[in-house]
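S.K.: Got a predicted structure here, sequence first:
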Amino acid sequence: MRPRFVLPAAFSVAAILLLVSCNRGDLPGKKQLESEQVQASPVAPVVSSKVVEELPEAAVSPLTVEQRLEDFDYMWKIIEENYPFLEVNKRLYGEDWLANKEEYRNKVAAVKTDDEFFRRMRFVLSGLNNGHTNFLSKEEYPWFLESYIRAGLGSEPWVNVFQQSNVLVRYNQKPLTEQQQSPKESNNNVNSGETGSKTGMTSGNVKKVIIEPDQIAYLGTRSFAGNLMEMDSSEIRDFLIEVKDYKTLILDIRGNGGGNSSYWRNNMVPLLINKPITYNTYSLYRGGDYSEAFMQARRLSEGLLPIANIKDEQMPNIPPEATTMFRNYNKNVDIVTPYQSVGFKGEIYLLVDSSVYSSAEGFAAFAKGTGFAMVVGGKTGGDGLGTDPLVAALPNSGYVFRFSLQMGLNSDGSCNEEVKTVPDVEVDPDTSKPLLDQPAIKKVLELAASQ
């Protein structure tokens, strides 16, 4: 029987992970990105709010070759000095991104239009093979901006990038100061301050199944999006109360590309565990100048240790570049305590696959690292330990890109983006068949029967 633990209701700002995320499985391939047919990056979930307001389509002066190359050089310098996974990219994909600079730069110089420039720059970043590192399309701009506004205190540098004058022109938006509604009013229109149980509404994000009465229950969540947390919380809690005396609970996050780690930290785990646990992870930082304002805003600069000290942590699987490419690190200690626990005492199984990414990956890493659940399915997507990707705006074009800030290490020192989460029990995670015919579900039922 796997040990059972408890999770707290509140966490440090540094531990609240990846407010907005991207499913690695949804990213276009490099060939597709370079194709003239590609118009935009994958579109984020639609938010029915008016935090930003589009202007009538405005004419933007075409960029010169010199301006495009200046933008390329600006992006390159930021990535070169701040991005944490350059060596991981070599090991996983055999791609030495920095060595391709002149090839990429020549391709950027050869484009004829701003749209071609955007697609080419997307292609360049795709060489990093990271789901948090990409350019944002016009369709994505409102959703990302609203997500950072919702985050509130500590997210000012992110919002400021989105509100730069050249960004507003490029993405055809009005500044927040000219909006008829304030962000607070707009946010209230989205949630109305009411939970799902009060309104009788459900988001459709949660799937609940009683597989065997009084014995086996199933709870699936397709997304950890921050705007779903409040509505889903009562639905999840009511179900967990209903099945609190069951012997087996299956939590299914297959296909979940993440969102906000507070979703699982507040809505799920604290209700299911019963005693404290300490969970240690580590965050490594390159120390580039661009990241400083973001780190200060999130108070990540507090408690930074010189990278030379990391040898004292006695971690056997630390990446070889940790002490050569990085300047500082944090040791993140979560003291996990229960909150409104339903008193569940049975076995928990967590189903995962390669699309589990970002804050969903954080849940998988937590579950395996602490023994909260037995992890079943396929290897996950990674990059689940840390905080929001940083954002930057190109100085001439105003196009916005984002990128991972830190290298998150599991408690044994392994890089989460590199090793991801390998399930305790590996089995085909396919979800195309009816629930009870899926290999992962069959495996859990087999494991539950053997307890």
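M.R.: Okay, I see it. Numbering: from 1, shown residues only.
S.K.: hey, let's count contacts and neighbours off CA atoms from now on
M.R.: Noted.
S.K.: any idea where the helices of the stretch 201-350 of the chain begin and end?
M.R.: 229-242, 262-267, 269-272, 292-297, 322-325 (DSSP state H, counting those that start in this stretch).
S.K.: my bad, should have said the stretch 1-150 of the chain
M.R.: 30-34, 65-82, 86-93, 101-109, 114-126, 141-151.
S.K.: tell me which residues of the fifth one are tucked away?
M.R.: When you say that, I think you mean helix 114-126. Within helix 114-126, the residues scored as buried using 16 or more other CA atoms under 10 Å are D114, E116, F117, F118, R119, R120, M121, R122, F123, V124, L125, S126.
S.K.: Tell me which other helices or strands it touches.
M.R.: Helices and strands touching helix 114-126, by 3 or more CA pairs under 8 Å, 6 or more residues apart in numbering; DSSP states H and E, are helix 30-34, helix 101-109, strand 134-135.
S.K.: Out of these, which is the most enclosed?
M.R.: Highest mean neighbour count among these (mean count of other CA atoms under 10 Å): strand 134-135, with a mean of 24.
S.K.: Residues touching that strand, excluding its own?
M.R.: The contact list for strand 134-135 (CA atoms under 8 Å, 6 or more residues apart in numbering) reads S41, M121, R122, L125, S126, Y399, V400, F401, R402, F403.
S.K.: Can you give the distance of that strand from its chain's centre?
M.R.: Between the centre of strand 134-135 and the centre of its chain there are 14 Å (CA atoms, centre = their mean, to the nearest Å).
S.K.: again, but for stretch 236-247
M.R.: Per CA atoms, centre = their mean, the centroid offset for stretch 236-247 relative to its chain is 28 Å.
S.K.: hmm, back to that, which of the helices of the stretch 1-150 of the chain sits closest to I253?
M.R.: Among the helices of the stretch 1-150 of the chain, the nearest to I253 by CA to CA is helix 141-151 (21.5 Å).
S.K.: From G288, how far off is I310?
M.R.: I310 sits 19 Å away from G288, going by CA to CA, to the nearest Å.
S.K.: typo on my end, E95
M.R.: E95 is 22 Å from G288, by CA to CA.
S.K.: close enough to count as contact, N260 and A225?
M.R.: Yes. With contacts defined as CA atoms under 8 Å, N260 counts as touching A225 at a distance of 5.7 Å.
S.K.: who has more neighbours, the two?
M.R.: N260 (28 against 22; other CA atoms under 10 Å).
S.K.: which residues of the protein fall in strands?
M.R.: 134-135, 206-212, 216-221, 248-252, 277-285, 305-306, 328-336, 347-352, 374-377, 390-393, 400-403, 407-409, 425-426 (DSSP state E).
S.K.: just checking, what packs against the third one?
M.R.: Here strand 216-221 touches strand 206-212, strand 248-252, going by 3+ CA pairs under 8 Å, 6+ apart.
S.K.: again, but for the second one
M.R.: Secondary-structure packing of strand 206-212 (3+ CA pairs under 8 Å, 6+ apart): strand 216-221, helix 229-242.
S.K.: Alongside the first one, take a look at this:
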Amino acid sequence: MKPDAKKKVEFFFICALVVLVISFFAFSIYLSKKEENGEFSFNSFKSGFISFEDCIADYEAFWDFIYTEYPFTEVCERKGADLKKIKDEGHKKIEYSAPIDSQNSYISFYAKLCEDITSRYFTGHLYPVSMRDYEYGMASSDSYFKLYDVDLMNSFYSAKPYYTVNSLIGSGARMVKADIKIIEEGKIAYVRIDSFRKRGYAKEYVQYKKDMKKFFLDTEKYKHIIIDVSHNGGGSVECYDSDILSYNNIGRNIRQKIYFLCSKNKYTELNPSFKNNQIDIKEVPNIKNANTKKNTIALYEEDAASFQELSPGYAPPKDRRYWLLISGKTASAADRLAGLCKASGFATLVGSNTGGLGHNGFYSPIHMMLPKSGLLIKFDLLYGLNSEGYCTDEFGTAPDIYNLPDKDALETCLEEIQKLESRD
């Protein structure tokens, strides 16, 4: 090829390339303008298990639920959550990443969203239903299933989605376990339980039942029993009712009356307590401390420990003292235990205020379903109050004895026992 001809080819090639680049940028600007006007979305070129439009529909449904049916929005805001900012930032994340490619990514997005809304306290048990919860708890129908598209729900969880919880409550312990220690032979015994998770009759729960029964038999004549749930984030109430309280409920009348507030919505209307246990809000003790405008309907429930004979002739000392160690990591079923012990006088509470979540009703938590994906969000539908009338999920259950300066709950408890013994 002659030099002049070669130069002409190069010139035309460069011109064509320049035209293509200019056209590309011009078209991109054009599409961006279209996207701003809602006439086009770059996300339409992506593929995923759920479309961009359905992601947005789910997101709007979630926030409508937060503002109208989730009873703890005021608590979350008082704990520092800027809900408008969280919502706007979440919307931007969807615009950037949708359509989301997998159920794993989707459930993780909502887990982080619930973390942000509750400042990682998961107030009112607000977090996505995990695969484990789905398999264990959703196997049988309940009255709330009429609110779900069950086929869509099953389709979502058929992918076995997974996420991790970044929580400020509990210890992260997976299953119930009793760690036993004799502090003073013949007098002071201690058991630490960091979880009440039992998963049916899993082998860990079977072992725990054996260990707790043996613990109470071996310490029958001990005067002081210390039960440490200061790192217990909850689980099943059976772990304390059947295996702690029932063995020691001889003439003690371990019971409490719990008060709640709520609004009228499609979830509360299916709740048995909403149907049967409504009372005048003026009947709620210390109602002035409840601090909610959203929840104006008052209810109550009665909670009581069961009874079973540990063994024929089992007779602990009549002056036996029970001590329950608590902290801000004590939550859910462990918080419910704390409230029951405090209300009945069964045990003296030592430590710091619990993390709450244990006084939001027998039938909590329940679930709401995102309408386009089938993802379930767990939540408590009642705004539970502690004995002082404050929201339990905000203030927790207060101890009878707060930690001494520079001492933990066990050290404080042992000092209190020493004081009592010195008086006798």
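M.R.: Yep, it's here. Please read these numbers as outputs of a predicted model, since none were measured by experiment.
S.K.: okay, the helices of the stretch 201-350 of the first structure in CSV with mean neighbour count next?
M.R.: Rendered in CSV, the data for these read as follows (neighbours: other CA atoms under 10 Å):
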stretch, mean neighbour count
helix 229-242, 19
helix 262-267, 21
helix 269-272, 25
helix 292-297, 16
helix 322-325, 17
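S.K.: Let's have the ones you listed in a markdown table, adding distance to F366 of the first structure.
M.R.: Converted to a markdown table, those look like this (distance: least, CA to CA, whole Å):
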| stretch | distance to F366 of the first structure |
| --- | --- |
| helix 229-242 | 19 |
| helix 262-267 | 10 |
| helix 269-272 | 10 |
| helix 292-297 | 23 |
| helix 322-325 | 22 |
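S.K.: What sits closest to the most centrally placed residue in the first structure if chain neighbours are left out?
M.R.: By CA atoms, centre = their mean, the first structure has its centre lying nearest to S358, at 3.0 Å. Leaving aside its sequence neighbours, S358 of the first structure sits nearest to G384 (CA to CA, 6 or more residues apart in numbering; 4.1 Å).
S.K.: cool, Y104 of the first structure as well?
M.R.: V124 is the one closest to Y104 of the first structure (CA to CA, 6+ apart), at 6.5 Å.
S.K.: Which position in the second structure pairs with that neighbour?
M.R.: Residue mapping for V124 of the first structure onto the second structure gives L113, with TM-score structural alignment as the criterion.
S.K.: That match is in contact with H91, isn't it?
M.R.: No. Using CA under 8 Å, L113 of the second structure is not in contact with H91, being 10.8 Å away.
S.K.: contacting residues around the aligned residue in the first structure for C391 of the second structure?
M.R.: Here C391 of the second structure is matched to C415 in the first structure, going by TM-score structural alignment. By CA under 8 Å, 6+ apart, the contact list for C415 of the first structure reads I318, P319, M407, G408, L409.
S.K.: go again using 7 Å as the cut-off
M.R.: Shown in contact with C415 of the first structure (CA atoms under 7 Å, 6 or more residues apart in numbering): P319, M407, G408, L409.
S.K.: Could you count how many residues lie near K184 of the first structure?
M.R.: K184 of the first structure has 12 nearby residues by other CA under 10 Å.
S.K.: and if you look at S364 of the second structure?
M.R.: Residues near S364 of the second structure, counting by other CA under 10 Å: 18.
S.K.: What's the match for V111 of the first structure in the second structure?
M.R.: In the second structure, V111 of the first structure lands on S97 (TM-score structural alignment).
S.K.: From F196 of the second structure, how far off is its match?
M.R.: Counting by CA to CA, the gap from S97 of the second structure to F196 of the second structure is 38 Å.
S.K.: Which of the two has more residues huddled nearby?
M.R.: F196 (27 against 13).
S.K.: how near is the residue lying closest to the more buried one once chain neighbours are set aside to Y205 of the second structure?
M.R.: What sits nearest to F196 of the second structure in space, not counting adjacent residues and going by CA to CA, 6+ apart, is G235, at 4.3 Å. From G235 of the second structure across to Y205 of the second structure, the span is 12 Å (CA to CA).
S.K.: follow-up on the earlier one: for the helices of the stretch 1-150 of the first structure, which one sits closest to N280 of the first structure?
M.R.: helix 86-93 (21.7 Å).
S.K.: circling back to that earlier point, what about the helices and strands packed on helix 114-126 of the first structure, which gets the closest to Y74 of the first structure?
M.R.: helix 101-109 (11.7 Å).
S.K.: Now that closest one on the second structure. Mean distance?
M.R.: Superposing on the second structure and averaging over aligned pairs (mean CA distance after the TM-score superposition for the first structure), helix 101-109 of the first structure comes out at 3.7 Å.
S.K.: Summarise which helices and strands that helix is packed against.
M.R.: helix 65-82, helix 114-126 (3 or more CA pairs under 7 Å, 6 or more residues apart in numbering; DSSP states H and E).
S.K.: can I get those in JSON lines with distance to D353 of the first structure?
M.R.: Output for these, formatted as JSON lines (distance: least, CA to CA, whole Å):
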{"stretch": "helix 65-82", "distance to D353 of the first structure": "29"}
{"stretch": "helix 114-126", "distance to D353 of the first structure": "22"}
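S.K.: so can I have TSV of the helices and strands packed on strand 206-212 of the first structure showing distance to E146 of the first structure?
M.R.: Below are these laid out as TSV (distance: least, CA to CA, whole Å):
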stretch	distance to E146 of the first structure
strand 216-221	22
helix 229-242	15
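S.K.: wait, which of those is closest to E426 of the first structure?
M.R.: Taking CA to CA, strand 216-221 is the member of those nearest to E426 of the first structure, at 18.8 Å.
S.K.: what's in contact with that closest one?
M.R.: Taking CA under 7 Å, 6+ apart as the rule, strand 216-221 of the first structure contacts 205-211, 243, 246-253.
S.K.: Kindly indicate which of those residues lies nearest E446 of the first structure.
M.R.: T248 (11.5 Å).
S.K.: do you know how far the residue nearest to R199 of the second structure when sequence neighbours are not counted is from H125 of the second structure?
M.R.: Of all residues not flanking R199 of the second structure in the chain, Y136 sits nearest, at 7.4 Å (CA to CA, 6+ apart). Distance, Y136 of the second structure to H125 of the second structure, using CA to CA: 17 Å.
S.K.: How about A159 of the second structure?
M.R.: 23 Å.
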